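Asks: Predicted model and sequence below, questions to follow.
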Amino acid sequence: MVLACPLPALGLEPGDVGVVIHVHGQGAAYEVEFISLDGRTIGLQTLEAHQLRPVSASAVPHERLRAAA
């Protein structure tokens, strides 16, 4: 899933991609893990559905440096 809002505590911005670990309430909320490109966990966060959007098939991966959190 793609983050639709900033998560300053984790240094994450809209457009950052996470992996859904668990679905709560039939899609009302999601447990999402965010990792760096070298495989280190940045954080695990429970997010409401409106805070995420699906990945687009036409999206292009992009690298950015994360602000220290």
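Replies: That came through, no problem.

Asks: C-alpha from now on. contacts and neighbour counts both.
Replies: Fine.

Asks: Return the distance of Glu13 relative to His24.
Replies: 23 Å (CA to CA, to the nearest Å).

Asks: nope, Pro54 is what I meant
Replies: 16 Å.

Asks: what about versus this one:
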Amino acid sequence: MNYELYSDVILLSDLPDERLYAGDIGTVVEQHIVEGLEPGYSVEFFDLLGNTVAVVTLPGSSLRSPTPADRPTVRSANHVAA
């Protein structure tokens, strides 16, 4: 799937080194399109106050678009995956 700049995306797997977890919502800030390779995206993740938590570059297969069934949730930044 191709994502447009500034679209919201949802992370599909944990990135504990970045303190990001599956379900976190980010914004596409750059597209990386290389012929013959899967599209990649730089995604910025924010806290609820609008502060940047991380900017990571990921393959498109690590992301999905939000759906009407999705709901934002809150967890502490100290969250540790089980």
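Replies: Sure thing, it's come through. Computed from a predicted structure; not experimentally measured.

Asks: Can you pull the TM-score for these?
Replies: The TM-score (TM-score structural alignment, normalised by the length of structure 1) is 0.87; 68 aligned residues with a CA RMSD of 1.7 Å.

Asks: mind listing the strands for structure 2?
Replies: Per DSSP state E, structure 2 carries strands over the ranges 8-11, 25-32, 40-46, 52-59, 63-64.

Asks: Pull the residues that contact the fourth one.
Replies: Judged by CA atoms under 8 Å, 6 or more residues apart in numbering, the contacts made with strand 52-59 of structure 2 from elsewhere in the structure are Glu18, Glu38, Pro39, Gly40, Tyr41, Ser42, Val43, Glu44, Phe45, Phe46, Asp47.

Asks: Reformat those residues as a markdown table; add neighbour count.
Replies: Converted to a markdown table, these look like this (neighbours: other CA atoms under 10 Å):
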| residue | neighbour count |
| --- | --- |
| Glu18 | 11 |
| Glu38 | 14 |
| Pro39 | 17 |
| Gly40 | 20 |
| Tyr41 | 24 |
| Ser42 | 19 |
| Val43 | 26 |
| Glu44 | 20 |
| Phe45 | 23 |
| Phe46 | 16 |
| Asp47 | 14 |
